[in-house]
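Chemist: predicted model and sequence follow; I will ask about them next.
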Amino acid sequence: MTAHSTKASKQERTVAVFGAAGHTGRFVVAELRRRSMTPIAVVRDPAKVTEFKERDVEVRGASAEDPDALDRALKGAAAVINCAGPFLATANAVASAALRAGMHYLDVTAEQPSAQATFDKFDHAAQEAGVFVIPAMGFYGGFADLLVTAAMADWNSADEIKVGIALDSWHPTQGTRITGEKNTARRMVVANGQLAPVSQPAAELDWDFPEPFARQTVVELPFSEIVVIARHAHSTEIRTYLNRTALRDVRDPATPVPKPADDAGRSAQVFLVEALVRKGGHIRRIAAQGRDIYAFSAPLICEAVQRILDGRARGNGAQAPGTAFDARDFLNALAPQHLSFTVSDY
């Protein structure tokens, strides 16, 4: 093997993580290393970060406000994962830098306006460059899209898509709180086949989740999955609901940040996401359960970037996970280590 091919091979497995010092970013760096990929930790102030150097992870400094520093920080990577919210403040800058370098871009935004803007702005440029741009490849966003796509299977349209999210608790990170304060845009759903503002006051209903949650009161609260699902799934109605327990936690300023409960740093939080797809009188349902929504975003987005770099993704451009990947195969790859799921058809 020549020196040039060795260098090229290393670059093909190198992934820059923007916002690596954040809560989710740390999980992403660890997951890339677990998958024998080479992370570059991109942080605002390298002098304040020592943990990565101790693990022999290269650290580079850059902020979203400095395009030249971003270009230097991403040099030598094949893809960049953006973990730094609010994404309305970072996604445009980091995705632009990725396109300048001809590399893939993924992020974990739950912000609807950010995901939509990334789709709208970067699709053509990403297609021309032959790279992927995938926003919202996290727990909120891409995960529900994969579930919905797997449930739809051979259907190319549906009359109704509903996503129910149940958390036994939600201890938000500081980043989640900051994003919530700054994201004042009206949340959108798909109603009568069109994106429309969610009704106010938000609708409430009872949702019969599988155990361990069973019946829960849920509130209509759409995240970035609405934008992502609507990009490729044709449905008259697309709506998302969150259980009141989680909503009460995240809205309480006294709720503490997540607390590690295992050697991997995951909290004890349990989640269950259920997607129901209806076509006429026929309903398909998929329910997936796992642990720690922040930690879970790491294997989710790292599986996506690994499939892209391995040539196991379809097409290019700004895409939803459900079009870029085989949804059922993707979910199977995460089970049973990171989630369990069941599918029913009735």
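Modeler: Structure received. Numbering: from 1, shown residues only.
Chemist: C-alpha from now on. contacts and neighbour counts both.
Modeler: Noted.
Chemist: need the helices for the stretch 51-200 of the chain, in chain order.
Modeler: Remark: helices of the stretch 51-200 of the chain, listed N- to C-terminal, are 51-54, 67-74, 87-101, 112-129, 144-152, 174-182; assignment by DSSP state H, counting those that start in this stretch.
Chemist: right, and those - which one's nearest Q11?
Modeler: Comparing those against Q11 with Cα to Cα, the closest turns out to be helix 67-74 (11.0 Å).
Chemist: just the angle between that closest one and helix 87-101, please?
Modeler: Here helix 67-74 points in a direction 70 degrees away from that of helix 87-101 (axes from the mean of the first three to the mean of the last three Cα atoms, to 10 degrees).
Chemist: would you mark the buried spots in helix 67-74?
Modeler: By neighbour count with 16 or more other Cα atoms under 10 Å, helix 67-74 contains the buried residues 70-71, 73-74.
Chemist: ok, N156 - how many residues close by?
Modeler: Around N156 there are 11 other residues, counting by other Cα atoms under 10 Å.
Chemist: please disregard the earlier target; I meant I283.
Modeler: By the other Cα under 10 Å criterion, the neighbourhood of I283 contains 17 residues.
Chemist: who's in contact with stretch 281-288?
Modeler: Applying Cα atoms under 8 Å, 6 or more residues apart in numbering, the set of residues contacting stretch 281-288 from outside is 147-148, 150-152, 210, 272-278, 339-346.
Chemist: can we see that at 7 Å?
Modeler: Taking Cα atoms under 7 Å, 6 or more residues apart in numbering as the criterion, the residues outside stretch 281-288 that touch it are 147, 151, 272-278, 339-346.
Chemist: okay, the helices of the stretch 51-200 of the chain in a markdown table with distance to P258 next?
Modeler: A markdown table is the format used below for the helices of the stretch 51-200 of the chain (distance: least, Cα to Cα, whole Å):
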| stretch | distance to P258 |
| --- | --- |
| helix 51-54 | 19 |
| helix 67-74 | 29 |
| helix 87-101 | 21 |
| helix 112-129 | 24 |
| helix 144-152 | 22 |
| helix 174-182 | 10 |
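Chemist: so which of these is the most surrounded?
Modeler: Neighbour counts (mean count of other Cα atoms under 10 Å) averaged over each of those peak at helix 144-152, with a mean of 26.
Chemist: picking that back up, inside helices: which ones of the contacts of stretch 281-288?
Modeler: Among those, DSSP state H puts 147, 151 in helices.
Chemist: please pick the buried ones from the contacts of stretch 281-288.
Modeler: Those of those that meet the buried threshold are 147, 151, 272-278, 339, 341, by 16+ other Cα under 10 Å.
Chemist: closest to A230 out of the helices of the stretch 51-200 of the chain?
Modeler: Proximity of these to A230 was assessed by Cα to Cα; the nearest stretch is helix 144-152, lying at 9.1 Å.
Chemist: next one: that closest one to chain centre, how far?
Modeler: For helix 144-152, the gap between its own C-alpha mean and the chain's C-alpha mean amounts to 14 Å (Cα atoms, centre = their mean, to the nearest Å).
Chemist: what packs against that helix?
Modeler: Packed against helix 144-152 by the contact rule (3 or more Cα pairs under 7 Å, 6 or more residues apart in numbering; DSSP states H and E) you find helix 225-230, strand 270-279, strand 282-291, helix 321-324, helix 327-334.
Chemist: use this one as the comparison:
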Amino acid sequence: MSERSIAVVGPTGFTGGLVVDALLRRGMAVRLVGRSLDRLTSVAARHRNANPELCPVLEWERERIAEVLVGCAAVVSCAGPFVEAGRPVVEGAIAARVPYCDSAGEQPFIRWVYEQQNDAAQSAGVAVVPAFGFDYVPGDLGAAIAVDGLGPLRRVDVVYAVQAVGTSVGTRRSALGMLRAPCLQRVDGRLVVERLGARRRQVDAGFATVIAGSFPGGESLMLPRHLQVDTVITHVGLPGMLSPAGRWASVLPRVLSLPGLAPTLDRLVGRGAAGPGARARAGRVACHVEVEAEDGRRRAVLVEGTDPYGFTAAALAELATRMARGNVDATGSCAPAQVVDARGFLSATGYTVREVTPAG
């Protein structure tokens, strides 16, 4: 492997481990970056033939992270929760002039990357692409496909649906932070705060008819970067009581914000399974994207597949490989559709897309 290494920050977690596997399958050299040498060594032991580099960072700050990223061809960050651990990695990558992508799902972090890091990334000549996983690549790329030929948009509705629920420790910790933060949607050209589940939407997700509730997704921040659109609403439909469309949605954020409760919840989510089981990963998932043009025309597409974590790893590994090989020309803080071809990339990562009847 003569190419320069791709750094994986946070390779000891569930998603980070999958990204390492996906990069090595592509024949890429990998540099493992994290806080614990023992845990990095454990990951490296599973890949002795690949001989990955180990780079422990004891002081989690921009300067130290930049030092270990120097010389890398790209960096993938899976070190969450991103609102706590993500900023020094972005700043370090920009300082080291290394293209960057991550698996973030937290809306406040994505907004920070777009609004506060764009100029620095452009000056450094690198692309910085947050939230390049199952949340929220299908929604962003699905909208880019659906809009073809329609012109300026009045509205985009995105619905994520899963057949079975399974999460990693990192996802659960990030989700707690997301539920405590304001839920932003784009309405009439402005970001407005709405309660979780304030809106409901019913769609045919292919495997079932799903009722989803509004959720603080990334599309309200991403789509205006490459589409002319007034309103963007993201919804999530989950089976059982976990869905934002359920009765608990209006009260859960307030409960999670009760004084003294956060440390207890953080401990509890860390005690569960490290990642989803085989049944959850094999379950079907879908992203229904419907766009409405200013002249009233509507179009919808359904992005379908399985295993959101596997998709996230494949998407990050594919983008990082393209970055490392100089196949991404964009600079600055970018949405997914600004760095890849929508249809081709979904196909390359194992997901399908088809036009469907709008839900209305």
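Modeler: Received the coordinates, thanks. Predicted, not measured: the structure shown is a model, and the values here were computed from it.
Chemist: can you pull the TM-score for these?
Modeler: The TM-score (TM-score structural alignment, normalised by the length of structure 1) is 0.86; 329 aligned residues with a Cα RMSD of 2.6 Å.
Chemist: in CSV, list the buried ones among the contacts of stretch 281-288 of structure 1 along with distance to A21 of structure 1.
Modeler: Written out in CSV, the entries for these read as follows (distance: Cα to Cα, whole Å):
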residue, distance to A21 of structure 1
L147, 29
A151, 35
L272, 27
V273, 28
E274, 31
A275, 33
L276, 36
V277, 38
R278, 42
L339, 25
F341, 31
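Chemist: mind listing what the aligned partner of I226 of structure 1 in structure 2 touches?
Modeler: When structure 2 is aligned by TM-score structural alignment, I226 of structure 1 is paired with S220. When the contact criterion is Cα under 7 Å, 6+ apart, the partners of S220 of structure 2 are 185-186, 232-233.
Chemist: now, those that are in strands?
Modeler: Where these overlap with strands, as defined by DSSP state E, the overlap consists of 185-186, 232-233.
Chemist: list the buried residues for stretch 121-134 of structure 2?
Modeler: Of the residues in stretch 121-134 of structure 2, those scored as buried under the neighbour-count criterion (16+ other Cα under 10 Å) are 121-122, 124-134.
Chemist: compare the ones in strands among the contacts of S220 of structure 2 and tell me which has the most neighbours.
Modeler: V232 (27 neighbours).
Chemist: could you check how far the aligned partner of it in structure 1 is from Q116 of structure 1?
Modeler: Taking TM-score structural alignment as the criterion, the aligned counterpart of V232 of structure 2 in structure 1 is I238. I238 of structure 1 is 16 Å from Q116 of structure 1, where distance means Cα to Cα, to the nearest Å.
Chemist: which residue comes closest to the equivalent of A97 of structure 1 over in structure 2 once chain neighbours are left out?
Modeler: Following TM-score structural alignment, the counterpart assigned to A97 of structure 1 within structure 2 is G92. Distances taken as Cα to Cα, 6 or more residues apart in numbering place A66 nearest to G92 of structure 2, at 4.1 Å, with adjacent residues excluded.
Chemist: surely that neighbour is in contact with I94?
Modeler: No: counting by Cα atoms under 7 Å, no contact exists between A66 of structure 2 and I94, whose distance comes to 8.0 Å.
Chemist: grab the most central residue of structure 1 for me.
Modeler: G138 (1.5 Å; Cα atoms, centre = their mean).
Chemist: what's the match for that residue in structure 2?
Modeler: Residue correspondence to structure 2 (TM-score structural alignment): G138 of structure 1 is matched to G133.
Chemist: surely its match meets T312?
Modeler: Yes: using Cα under 7 Å, G133 of structure 2 is in contact with T312, at 4.0 Å.
Chemist: state the distance from the residue nearest to G92 of structure 2 to G17 of structure 2.
Modeler: As defined by Cα to Cα, A66 of structure 2 lies at a distance of 22 Å from G17 of structure 2.
Chemist: P81 of structure 2 too?
Modeler: For P81 of structure 2, the distance to G17 of structure 2 equals 16 Å [Cα to Cα].
Chemist: the two - which one has more neighbours?
Modeler: The neighbour comparison of P81 of structure 2 against G17 (other Cα under 10 Å) goes to P81, with 21 against 16.
Chemist: looking for the alignment partner of the more buried one in structure 1.
Modeler: Taking TM-score structural alignment as the alignment basis, one finds that P81 of structure 2 is matched in structure 1 by P86.
Chemist: that match contacts E181, doesn't it?
Modeler: No: checked against Cα under 7 Å, the pair P86 of structure 1 and E181 is beyond contact range at 9.6 Å.
Chemist: contacts for stretch 234-252 of structure 1?
Modeler: Outside stretch 234-252 of structure 1, the residues that touch it by Cα under 7 Å, 6+ apart are 156-172, 189-193, 216-222, 226, 255.
Chemist: how about it: buried residues?
Modeler: Residues 234-247, 249-250 are the ones in stretch 234-252 of structure 1 that count as buried (16+ other Cα under 10 Å).
Chemist: just to revisit the earlier point, JSON lines for the ones in strands among the contacts of S220 of structure 2, including distance to P276 of structure 2?
Modeler: JSON lines is the format used below for these (distance: Cα to Cα, whole Å):
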{"residue": "Q185", "distance to P276 of structure 2": "29"}
{"residue": "R186", "distance to P276 of structure 2": "31"}
{"residue": "V232", "distance to P276 of structure 2": "30"}
{"residue": "I233", "distance to P276 of structure 2": "27"}
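Chemist: L58 of structure 2: neighbour count?
Modeler: Residue neighbour count, defined by other Cα under 10 Å, stands at 12 for L58 of structure 2.
Chemist: right, I mislabeled it, should have said G27 of structure 2
Modeler: Neighbour count for G27 of structure 2, taken as other Cα under 10 Å: 13.
Chemist: what does G80 of structure 2 give?
Modeler: Using other Cα under 10 Å, G80 of structure 2 has 22 other residues around it.
Chemist: which ones are touching it?
Modeler: Shown here is G80 of structure 2, whose contacts under the criterion Cα under 7 Å, 6+ apart are 86, 170, 174.
Chemist: which of those map to contacts in structure 1?
Modeler: With contacts defined as both residues aligned by TM-score structural alignment, their matches' Cα atoms under 7 Å, 170, 174 are the ones among those whose aligned partners also touch in structure 1.
Chemist: distance to V301 of structure 2 for the contacts of G80 of structure 2 - can I get that in CSV?
Modeler: Formatted as CSV, the entries for those read as follows, by distance: Cα to Cα, whole Å:
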residue, distance to V301 of structure 2
G86, 32
G170, 30
S174, 28
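Chemist: how about the aligned residue in structure 2 for V198 of structure 1: what's its closest non-neighbour residue?
Modeler: Using TM-score structural alignment as the criterion, the counterpart of V198 of structure 1 in structure 2 is E194. Among residues not flanking E194 of structure 2 along the chain, C183 sits closest, at 5.5 Å (Cα to Cα, 6+ apart).
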